[in-house]
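> Would you be able to build a 3D model of this:
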Amino acid sequence: MTVAALTVPEPLGSLVARISACRTCAEHLPLGPRPVVVPCPGARILIVGQAPGTKVHESGIPWNDRSGDRLRDWMGLDRETFYLSERIAIMPMGFCYPGVLPNGGDAPPRPECAPQWHAELLGHMPEIELTILAGMYAQKEYLGKARKKTLTETVRSWREYLPRNLPLPHPSWRSGNLLKKNPWIEGEILPYLRAEVARLIG
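Presented below is the predicted three-dimensional model:
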């Protein structure tokens, strides 16, 4: 047995404290660091999104905005169950608000964040059965070369990534047109998602 195999993982509380104190990309964050992540040791569902918006940054509560309302609707959950269930973990690609682009769109998640923290956090959540990949940044990271050329193609191929991963559009208002043009998302994927969520959180 190797020395690495004998290493005991850091307690989750200590890891969360290190994340809370992280200043790796502070100089690039217009509102300063405020990591928002919710790891749960008994989680069976992991939600990997993009990065907090201004409302989430202000409150410190993940998905506490209109995107969160849509995500909860997709999952078939009310706010109380979503936030209190110990079966749901939330780990965005970037833990802090990254700002906006010159054209007014959302800036991408800081690239330093996921490589620095995701693997450590996943080591504390061994029971995850379903990872919801909300948006192209999460899909690029977790699907790698298996990802298709476009987000729509990736989501259309959702069955290929089961049972571990489920790619979805990001549930922001910008996805409205995509949903209208692709009714199979609501007709095929969301019923599956709701059934799986109900099964996994008991």
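> make it CA atoms for all contacts and neighbour counts henceforth
Fine.
> Distance-wise, check the residue nearest the centre of the chain relative to P171.
What sits nearest the mean C-alpha location of the chain, by Cα atoms, centre = their mean, is V48, with 1.5 Å. V48 sits 12 Å away from P171, going by Cα to Cα, to the nearest Å.
> Which neighbours do these two have in common?
Listed as contacting both V48 and P171 by Cα atoms under 8 Å, 6 or more residues apart in numbering are A134.
> What are the boundaries of the strands in the protein?
Counting by DSSP state E, one finds strands in the chain at the ranges 45-48, 88-90, 130-134, 165-168.
> Please provide the structure for the following sequence as well, for comparison with the first:
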Amino acid sequence: MQTIEEISREARACRICEPGLPHGVRPVFQVSAQARILIAGQAPGRRVHASGIPFDDPSGDRLRQWLGVDKATFYDPDCFAIVPMGFCYPGTGKSGDLAPRKECAPAWRAKMLAALPALELNLLIGQYAQAWHLGKSDQNLTERVKNWRSYYDVEPGQIRNLPLPHPSPRNNLWLKRNPWFEELLIPELQRMVALLLNKKRAP
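You can find the predicted model right below:
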């Protein structure tokens, strides 16, 4: 099996979506074979495309608050693998950023995740990541997030999945309408993140 370093080099050189990317190719992800936590988002936005840094925007600020970590920890690939459903910025449509390119996940996702053997927690941000990792469902995103314990409470040795809404400021109204999310789910998220990060630091 290829190492994560080999897969990363190939993915950064990928051009399969180039004809459909109006702003050009710039794969943005962060990986290490030591990472215990996966952040599975949608695709880079305009600011992330410009900087090449995952979640380098207000969404990232809120996500780090949810996780209870600082930037240094967040951008340590041995702590967090950040692997969006689409590696490149897909451009903008009438109602915001376009969906991740459909070519990306079939080409890269399974083999990249297979090269991340230490993962214990998958944070699934938005409907595209949830559909890929959990399978298609009649539940909408709110129902899936409300039902988070059915994906999170697993047998020892299995990877926990935690569906999350997108931390974008566009979801401020959703957060206001669903106060249970920050009251009940976020404390458990921060507890588990701290536990996994402490496990990584243990001698």
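> Make CSV from the strands of the first structure and add distance to L101 of the first structure to it.
What follows is the strands of the first structure, written out as CSV (distance: least, Cα to Cα, whole Å):
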stretch, distance to L101 of the first structure
strand 45-48, 22
strand 88-90, 25
strand 130-134, 20
strand 165-168, 23
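> Can you tell me which of those strands is nearest to G105 of the first structure?
Distance to G105 of the first structure, taken as Cα to Cα, is lowest for strand 130-134 among the strands of the first structure, at 17.2 Å.
> Which positions in the second structure sit opposite that closest one in the alignment?
Mapped onto the second structure using TM-score structural alignment, strand 130-134 of the first structure covers residues 121-125.
> Straight-line length of stretch 36-52 of the second structure, end to end?
With Cα to Cα applied, stretch 36-52 of the second structure spans 22 Å between its terminal residues.
> which of the residues in that stretch are buried?
For stretch 36-52 of the second structure, burial by neighbour count (16 or more other Cα atoms under 10 Å) applies to 36-46, 48-49, 52.
> Aligned against the second structure, show me the partner of the residue nearest to the centre of the first structure.
Counting by TM-score structural alignment, V48 of the first structure corresponds to A40 in the second structure.
> Could you tell me how far that match is located from W148 of the second structure?
A40 of the second structure sits 16 Å away from W148 of the second structure, going by Cα to Cα.
> now P117 of the second structure
As judged by Cα to Cα, P117 of the second structure and W148 of the second structure stand 23 Å apart.
> Please identify which of these two sits among more neighbours.
W148 (16 against 13; other Cα atoms under 10 Å).
> quick one: what's aligned to that one in the first structure?
Under the alignment (TM-score structural alignment), W148 of the second structure pairs with W158 in the first structure.
> contacting residues for that match?
L166, P167, I189 are the contacts of W158 of the first structure under Cα under 8 Å, 6+ apart.
> Kindly recompute the last result at 10 Å.
Listed by Cα atoms under 10 Å, 6 or more residues apart in numbering, the contact set of W158 of the first structure reads T152, N165, L166, P167, L168, I185, I189.
> Just send those residues back as a markdown table, with distance to P11 of the first structure too.
Formatted as a markdown table, the contacts of W158 of the first structure follow (distance: Cα to Cα, whole Å):
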| residue | distance to P11 of the first structure |
| --- | --- |
| T152 | 39 |
| N165 | 26 |
| L166 | 29 |
| P167 | 30 |
| L168 | 32 |
| I185 | 39 |
| I189 | 36 |
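> rewinding a little: determine which two of the buried residues of stretch 36-52 of the second structure are furthest apart.
Greatest spatial distance among the buried residues of stretch 36-52 of the second structure (Cα to Cα): R36 and R46, at 27.8 Å.
> Once aligned, what mean separation remains between the match of strand 130-134 of the first structure and the first structure?
With the two structures superposed, stretch 121-125 of the second structure lies on average 0.3 Å from its match in the first structure, counting by mean Cα distance after the TM-score superposition for the first structure.
> Check which residues of that stretch are buried.
Buried residues in stretch 121-125 of the second structure, counted by 16+ other Cα under 10 Å: L121, N122, L123, L124, I125.
> residues contacting G202 of the first structure?
By Cα under 10 Å, 6+ apart, G202 of the first structure lies in contact with S85, R87, E196.
> Who wins on neighbours among those?
When neighbours are counted by other Cα under 10 Å, R87 leads those with 22 neighbours.
> That one matches what in the second structure?
For R87 of the first structure, the aligned position in the second structure is C79, judged by TM-score structural alignment.
> Quick check: S8 of the second structure touching L113?
No - at 11.1 Å, S8 of the second structure and L113 do not qualify as touching, with contact defined as Cα atoms under 10 Å.
> Done for today, thanks.
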